[in-house]
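**Student:** Could you look at this predicted model? Sequence included:
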Amino acid sequence: MATFLYRLGRSAFRRRRLVALIWVALLALAGAGAASAPVATSSSFSIPGTEAQKAFDLLEERFPSAGADGATARVVFKAPDGQKMTDPAHKAAVGKAVGELKSGSDQVADVTDPYTVQAVSRDGSTAYVQVSYKVNGMELTDATREALKETGEEARAGGLTVEIGGDALQTVPETGAGEIVGVVVAGIVLVVTFGSLVAAGLPLLTAIIGVGIGVSTITALASVLDLGSTTSTLAMMIGLAVGIDYALFIVSRYRAELAEGREREEAAGRAVGTAGSAVVFAGLTVVIALVGLAVVNIPMLTKMGFAAAGTVLIAVLIALTLIPALLGFAGKRVVGRKARKAAEAAEAAEAAGGAPAGARPNLGTRWARFVLRRPVAVLLVGVIGLGTIAVPAASLEMGLPDDGAQPTSTTQRRAYDLLSDGFGPGSNGPLMVVVDGDKAAADRTVTDIKGLEGVAAVTPPTPNEAGDTSIITVVPKDRPSSVETEDLVHSIRDTTGDDVLVTGATAMNIDFSQKMNDALLPYLALVVGLAFVLLMVVFRSVLVPLKAALGFLLSVVAALGAVVAVFQWGWLGSLFGVEQTGPIMSMMPIFMVGVVFGLAMDYEVFLVTRMREAYVHGERPGEAIVTGFRHGARVVTAAAVIMIAVFAGFIGSSEQMVKMIGFGLAVAVFFDAFVVRMAIVPAVLALLGRRAWWLPRRLDRVLPNVDVEGEGLREEPAAGEPEDGERELVRA
């Protein structure tokens, strides 16, 4: 592989104009497709194999209107203190609002009258109007939303308290300026790392091009493939982080090759042949983790994983081709002025007969030697520290957010609270019970459900035209995300027969959470197993991949503990903009496991391949650890800081899921890069010694030799030089 990538890097360097033109053309083509594509909407949400989904499918067949995936709004009215919504003036105001809602937009499907559907609280203080739309929330026009808001404003002018809940006011999530700040921080870190604006600009430029192509392609295909509005946000988050990091490693290796006196084209080829090999395998681990989300069998999550994986593949291809092409354009400016002067001074001293300067100990070297002197202490501090942070993960509660998780400043949250006060907490998440049978079966079901604990109200059955299916609405006593409501759903399913199905948003959330829990262990086994084999191929070792997997599990559990502490318990919540605590989103753990595993293996591959390279070239195990840190610690540190900055930038998102994932990934990268890879890994390798690189002979014969260390490049003649004049590959 190293030889192939070496030739690819040199070819891209020589044909830099063609390579750059191809990538610019791809960016323009993807941008044109995105500009002409329909606006992305919320993807259809389905959970194959669950009872809630079976009920929805049955409704679509026999109750087309009830099964429609349209947006809804609840306009909640509350009378002033001492008054009731049944007062004539207030009834007239509500009647006027109902009429305006019906005529306000042609996207409205139905509007209920609270005085005819018993939507007035027992004390008469609160009433609500249910508005159903023909399209989902993301497809509602601005005029429709404005009509809804104006109706509420007019009713408020008459002295009523009016709040609007539901998903009709849902908009595309805003990420604010956070991701821009993340890119700025990345730029600063790159300038400090390289000491050159040109070298710092290359990773940023190529990452933006890669993300531009990936996100534009997702946008162009969103309508055709039913991709949700958050898919592009997550693809941008991951693509930007890995794109900068992959380019950073290749540019860094290129500068090291130049420092050893190689010609620019030769340096580009060797940088791609060595660091590029690590990029390929690091990218493969990320892709495996993201594509592996398909085992959960939830279409929305599968599409998110494939979209993000596609963006990662683009980042890998750009690092292998566009980076060497741009290095050809950059010339000597890729090396900072200070570094150029130092190199010229060293060459002059060597020409004058002086000895070449040896490698100076840097911070990475000093840290590696410190760990080698105290491996047991470093290992214990790292493991105990992360284990302590992981403790809150034992209290993890999962669910999907409803309006009760919104900030109290939003009208959706205030509408939620008004409904809870007037009708009980369960009114915000009624259960829809579908009976596949005649009226007698439906009546028996109503009787059975009324006898269950936790039921606040049960409506009479509503049959379809054929009379073979009925809908029953059950209002729980407790809020939708409570354990009591979950127990009620299970009680209804256990008490009634197979011809009775429980669905609705609340039941769907419960089934979704259960499916995510059931899929977590199989997903972990698949992803860790495949990556373990991949890392065995890379490192020619059994213990190094095992150590990498165990270190990942430690960092991801610690990150989950931090997420629980902030988003569920509320610790330091105000610092991260968490206005309302609640259960952790069901997809958060498995999604974070997938993404963090891929990213964690990035640092494992980049850092440990330098150690492996030094070891196979004759250094003792301890010396190889120091060499790996001398050449890789600064770059890995910069890459981790950049990735943390990019992820942390998404904490400012208005979308709770994006905010939570941004925080979780930023914390996980911090733990994995600075505690696991920088402390625990060298401590374990120091304790293992030569045993770390042990591989059974049978496996050694079976596993392919991909030559990540670039051993084959020792025999590649440099451009313009005879083969016997080839310099030895420098382990820079």
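**Tutor:** It's in.

**Student:** make it CA atoms for all contacts and neighbour counts henceforth
**Tutor:** Will do.

**Student:** Give the buried residues for stretch 530-547.
**Tutor:** Within stretch 530-547, the residues scored as buried using 16 or more other Cα atoms under 10 Å are 531-532, 534-545, 547.

**Student:** dropping in the other structure now:
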Amino acid sequence: MWSAYHRKTAIFGWLLFVVLAAAVGGSAGTVEMTDSENGAGDSARALKILEESDLEGPATELVLVSSGSEGGWKATATQLIRAVEATGETAKTDPPLPSADGKEALIRFEMKGAADEASDRVEPVLKAVRAAAEGREGVEVHQFGEASADKWLNDLLADDFVKAEFTAVPLALGILLVAFGAVVAALLPVALALTACAAAYGLLALASHQLHLFPTTYSVMFLMGLAVGVDYCLFYLRRERDERAAGRDAETALRIAAATSGRAVLVSGITVILAMAGMFLSGLLLFEGFALATIIVVLIAVIGSVTVLPALLSWLGDRVDAGRVPFLRRKAKGTPGGGGFAGSVLRPVLARPGLSAVAGTLLMLALAAPAVGMKTEQLGMEKQFGPDAALTVAYEKITGSFPGGPDPARIVVEADDIDAAPVRKALAAFDQDRVTVHRAKNVAEIEVPLPGDGSDRRSREALTELRERTVPAAFADSGARAYVTGELAESVDFTAKLKDGIVPVFVFITAVTFLVMLLCFRSYVIAVTSVLLNLLSVAAAYGVMVAVFQHGWGASLLGTEAVGAIESWLPLFVLVVLFGLSMDYHVFVVSRIREARDQGADNRAAIAEGIRRTAGAVTGAAVIMVAVFAVFGTLTMQSMKQMGVGLAVAVLLDATVVRMILLPSVMALLGDRNWRTPRLLRRLPDLEHGDPASDPAEPPRRRHATSS
């Protein structure tokens, strides 16, 4: 309410904060995590050793030249080598290595400069390779390497996320326009969400100098910021309009909205922040970055919702309904009550709560059933981008003709003296045909090709043999420390670490949810119900993800295909995000039910009143969240598709089956036990609001500030 009475200070203070945060963060720049920081286990230790030595050499590119006849590749290979060297971007080019049948050859060359900057300079090389193959019938050229793959991936991600962000915002605005029927009312939530994201971008950039970030962290932050920013504003604005429709004056309506929806926003925001903090327990820097990003953007969205939003509503008054859309005409001050559809659904649910609870639970469990057979892995290139992607085709062609070439296992050896006789003897065991050894600063790197496609069972068995038998036996008496890394090893270690980390994260967020609900409603029954309903939503989301992306059920309807596994980091991420976001709806709905009960309604009447009154806001918020998440389901990367579809389905189920069927039926069955506070809990802090209409206001001399 201070913001409503000091609206100029609140509005210009908010704008100044957003501009300064974005400007300072933009000038500071972002620090991204290294490969070793993004890994786990022995593979991360190996990468760390390579990063600290001079052994991490230049980026290597491989070009496969294929022809239909033996030696038919020679002219193309000769021209290609000349063209590549003429770019001035390559440091060393090896002679073509023929295949066993003589119809193909592999050309290997190194990029100049640091490997992590090679993707910025590889474009002339890519053009030279393409030009060398043009006009030559019967000859195919495929290129794959660190620089070309990074450039292809960076360009793809940039295009995808720009498309997602520029699609999600107009989509959210359109939905709000339909919900409110007025341009100004629709613009407010989007403006709040976008300014919150802008400020969060800047603060996250500053924080990245201490906690390094994964490149997609900003997109995850935008996804969360847009969702919660719009939702919080929607809840607040909807309550203010409802009170105006009920005949309240502008000041009283705003005060009631602050005391009810404003407090619900604070509680749900705190719950989301605490749930996100659980990702710090995963032990992986990737999730620590996700946690930090979402905590920052949610915190800023909450602050904006209780400061600049009431200030704007106070300034606008009834002008919040300006810009009426004729074919979306509503009553200027909203419609009291509302929830006509919700009322139709609630009548049979409350008439037969036992049957409704059983039916809703069985539906959620049926959707969750496929999750029992969930298989997780770090999706390889073919699964991540599809078999027809240019990078996937090049990788498979090269791997098929020269197994292990693009993605060999890498043994990193560190010793006090790399030239000591026992160490040289151990290294010599690997120094043979098609195995390369590099030495620098008492560190050696050994590249060992793996059979298979780099991620199948043959490759995994070979990696296990290398790690558990070959390497320990070779270096047992050498005094050296040897670790195995490479794409497959990194995937195996990351997934293993993730499985260990999900248990403490799960325990933390369930405990946090329970405690926040206990403090908010002073009822262990409400707290337990909240946790169980959240678990049902998460389980159903897992089941749908497995059914669609692992088994392929209905995948074609969503424009995707089965890949046989779920991206390894998604189960934990979806768990945390859904536990946080579902509390938005839960706190908002249960607070309204409690409010109706405190005003004298019996249990079932309070349930009906609370759900009907919140139906419009919850439906609008859910539609926006589903739409935003669904946009990410249209992106190229399989992991983004899985995240978008999983979150969209979970929010949809949470706002419909859980909030409209399970919550009212379970609360109806429990009756007055919902609100009983054991004597032991009566000494807990009380986070409930009192009578919102009687909350104290600012002295009368400032009350003119809320007039329209």
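**Tutor:** Now that the structure is in, tell me what you want to look at. No experiment lies behind these values; they were computed from the predicted model shown.

**Student:** Any idea what the TM-score comes out to?
**Tutor:** Here the superposed chains carry a TM-score of 0.87, computed using TM-score structural alignment, normalised by the length of structure 2; 674 aligned residues with a Cα RMSD of 3.1 Å.

**Student:** For the stretch 351-500 of structure 1, which segments are assigned as helices?
**Tutor:** Across the stretch 351-500 of structure 1, reading from the start of the chain, the helices by DSSP state H, counting those that start in this stretch fall at 363-373, 375-389, 411-423, 439-450, 483-495.

**Student:** May I ask which helix or strand encompasses the residue nearest in space to the middle of structure 2?
**Tutor:** Centre of structure 2 computed as the mean C-alpha position; nearest residue by Cα atoms, centre = their mean is residue 220, 4.3 Å away. Counting by DSSP states H and E, the element that carries residue 220 of structure 2 is helix 217-245.

**Student:** Now do that helix: which range of structure 1 does it align onto?
**Tutor:** Taking TM-score structural alignment as the measure, structure 1 aligns residues 231-259 with helix 217-245 of structure 2.

**Student:** And for stretch 621-634 of structure 2?
**Tutor:** Stretch 621-634 of structure 2 lines up with residues 639-652 of structure 1 when matched by TM-score structural alignment.

**Student:** so who does the residue nearest to the centre of structure 2 touch?
**Tutor:** With contacts defined as Cα atoms under 8 Å, 6 or more residues apart in numbering, residue 220 of structure 2 is in contact with 290, 293-294.

**Student:** Looking at structure 1 now, which of those residues still hold up?
**Tutor:** Here the contacts of residue 220 of structure 2 are checked against structure 1 with both residues aligned by TM-score structural alignment, their matches' Cα atoms under 8 Å, and the contacts held in both are 290, 294.

**Student:** and which of the contacts of residue 220 of structure 2 is nearest residue 457 of structure 2?
**Tutor:** residue 290 (31.5 Å; Cα to Cα).

**Student:** what residue of structure 1 matches up with that closest one?
**Tutor:** Using TM-score structural alignment, the partner of residue 290 of structure 2 in structure 1 is residue 304.

**Student:** thought that match was touching residue 229?
**Tutor:** No - counting by Cα atoms under 8 Å, no contact exists between residue 304 of structure 1 and residue 229, whose distance comes to 10.1 Å.

**Student:** who has more neighbours, those two?
**Tutor:** Comparing residue 304 of structure 1 with residue 229 by neighbour count (other Cα atoms under 10 Å), the higher total belongs to residue 304, at 24 against 20.

**Student:** Please identify the residue in structure 2 that aligns with residue 129 of structure 1.
**Tutor:** The pairwise alignment with structure 2 assigns residue 129 of structure 1 to residue 108, based on TM-score structural alignment.

**Student:** Determine the three-state secondary structure at that match.
**Tutor:** When the structure is split into helix, strand and coil by DSSP: H, G, I helix; E, B strand; the rest coil, residue 108 of structure 2 lands in strand.

**Student:** Can you point out the helix or strand that includes the nearest residue to it once chain neighbours are set aside?
**Tutor:** With sequence-adjacent residues excluded and distances taken as Cα to Cα, 6 or more residues apart in numbering, residue 108 of structure 2 is closest to residue 62, at 4.7 Å. Using DSSP H and E, the secondary-structure element containing residue 62 of structure 2 is strand 60-67.
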